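Peer 1: Everything below, folded, please.
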Amino acid sequence: MKLHNLKPAEGSTHKEKRLGRGEASGKGGTSTKGNKGSQQRAGYQRKNAHEGGQMPIQRRIPKRGFKNINRVEYTVFNLGQIEKLQEKYAFPEFSIENLYANGLISKTDKVKILGTGELKTKLAFKVNALSAKAKELIESLGGSVEIVK
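Peer 2: Reported below is the predicted structural model:
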């Protein structure tokens, strides 16, 4: 084997016409990049939402409604759910800390109690909000309610 015998592996190389090397090459002039415009120039980068002059989708679609930045989102528990949770976890009191410790809510969640279902257990509640019906049912069983801000 000698240096003049060496050849690249079959299929590993292919000849491309050199672009922009004169009209005689057949790929001169615009070097296959078309006429004028940013895509012909070096350093072209497409903008993310650019649709080639067509009206972009975010401007074509109608806008509806709004997002109220003052809205307070609550994680809701019904009295029937609380009864089942009490059987499963045996809470000393139904508080945000106990719910978080058992992985039922996240750290920043606010908790609201609603009056759907039946509660048979006397419990102390420390929550962010509750309905009038829930408060009435809890206090009729002898439980206490504390609103936490």
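Peer 1: Please count neighbours and contacts with C-alpha atoms only from this point.
Peer 2: Noted.
Peer 1: pretty sure T75 contacts V111?
Peer 2: Yes - using CA atoms under 8 Å, T75 makes contact with V111 at a distance of 4.9 Å.
Peer 1: Near L119, how many other residues are there?
Peer 2: Using other CA atoms under 10 Å, L119 has 20 neighbouring residues.
Peer 1: buried sites along the longest helix anywhere in the chain?
Peer 2: Determined from DSSP state H, the single longest helix within the chain is helix 79-89. Going by neighbour count (16 or more other CA atoms under 10 Å), the buried part of helix 79-89 is L79, Q81, I82, E83, L85, Q86.
Peer 1: Proceed likewise with the subsequent sequence, for comparison:
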Amino acid sequence: MQLNTIQPAAGAKHAKRRVGRGIGSGLGKTAGRGHKGQKSRAGGYHKVGFEGGQMPLQRRLPKRGFKSASLKFNAEVNLDDLQALVADEIDLMTLKAVGLVPELTKNAKVILSGSISRKITLKGVGATAGAKAAIEAAGGSVA
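Peer 2: Below is the predicted model of the structure:
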């Protein structure tokens, strides 16, 4: 290999489209813009969803629903999941390490789903009233 023989991969480079440069180019006269109308003129275009003055679809339909932006930062953990863990002291980092909650999670909450029979200590992790009662009944604590 020599510096003067190096070439880009086949198809990696292609000629720029030169419009309005005569009949022979295939893009002369109207330069691929068709005849007349707003789209043929310089600076003539409209916003996305514009329907020529008719009330656009996104404004004709009713607004509906809501999705919280903070949803991806909150996670729920079942009591069954905690029962399966080997650690006795459980915090957010422990839950992330074993993959029970996603890495983005900032707040985790234990919910009353399933049962727990061993003593655990929750630190920095929330719990519903029912889950807290179940953990304390098993001899654990929620800090």
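Peer 1: Chain neighbours aside, what residue packs nearest to A75 of the second structure?
Peer 2: Leaving out its chain neighbours, the residue that sits closest to A75 of the second structure by CA to CA, 6 or more residues apart in numbering is A108, at 4.8 Å.
Peer 1: Just list the residues touching that neighbour, thanks.
Peer 2: N74, A75, E76, V77, L92, V101, V125, G126 (CA atoms under 8 Å, 6 or more residues apart in numbering).
Peer 1: how about a cut-off of 7 Å?
Peer 2: N74, A75, E76, L92, V125, G126 (CA atoms under 7 Å, 6 or more residues apart in numbering).
Peer 1: After alignment, which residue of the first structure pairs with the fourth one?
Peer 2: When the first structure is aligned by TM-score structural alignment, L92 of the second structure is paired with I96.
Peer 1: The second structure: strands as residue ranges?
Peer 2: Along the second structure, the segments classed as strands by DSSP state E run 74-78, 89-90, 107-111, 121-122, 126-127, 141-142.
Peer 1: Out of these, which one sits most buried?
Peer 2: strand 126-127 (a mean of 21; mean count of other CA atoms under 10 Å).
Peer 1: with the first structure superposed, average distance for that strand?
Peer 2: Mean deviation of strand 126-127 of the second structure relative to the first structure after superposition (mean CA distance after the TM-score superposition for the first structure): 1.7 Å.
Peer 1: That strand aligns to what range in the first structure?
Peer 2: Going by TM-score structural alignment: strand 126-127 of the second structure matches residues 129-130.
Peer 1: For the buried residues of helix 79-89 of the first structure, could you give me TSV that also reports distance to Y100 of the first structure?
Peer 2: What follows is those, written out as TSV (distance: CA to CA, whole Å):
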residue	distance to Y100 of the first structure
L79	18
Q81	16
I82	14
E83	17
L85	13
Q86	14
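Peer 1: Quickly name whichever of these is closest to A101 of the first structure.
Peer 2: Using CA to CA, L85 comes nearest to A101 of the first structure of the buried residues of helix 79-89 of the first structure, at 13.2 Å.
Peer 1: What residues sit buried inside the longest helix along the second structure?
Peer 2: Assignment by DSSP H gives helix 129-137 as the longest helix of the second structure. In terms of neighbour count (16+ other CA under 10 Å), helix 129-137 of the second structure has its buried residues at A131, K132, A133, A134, I135, E136.
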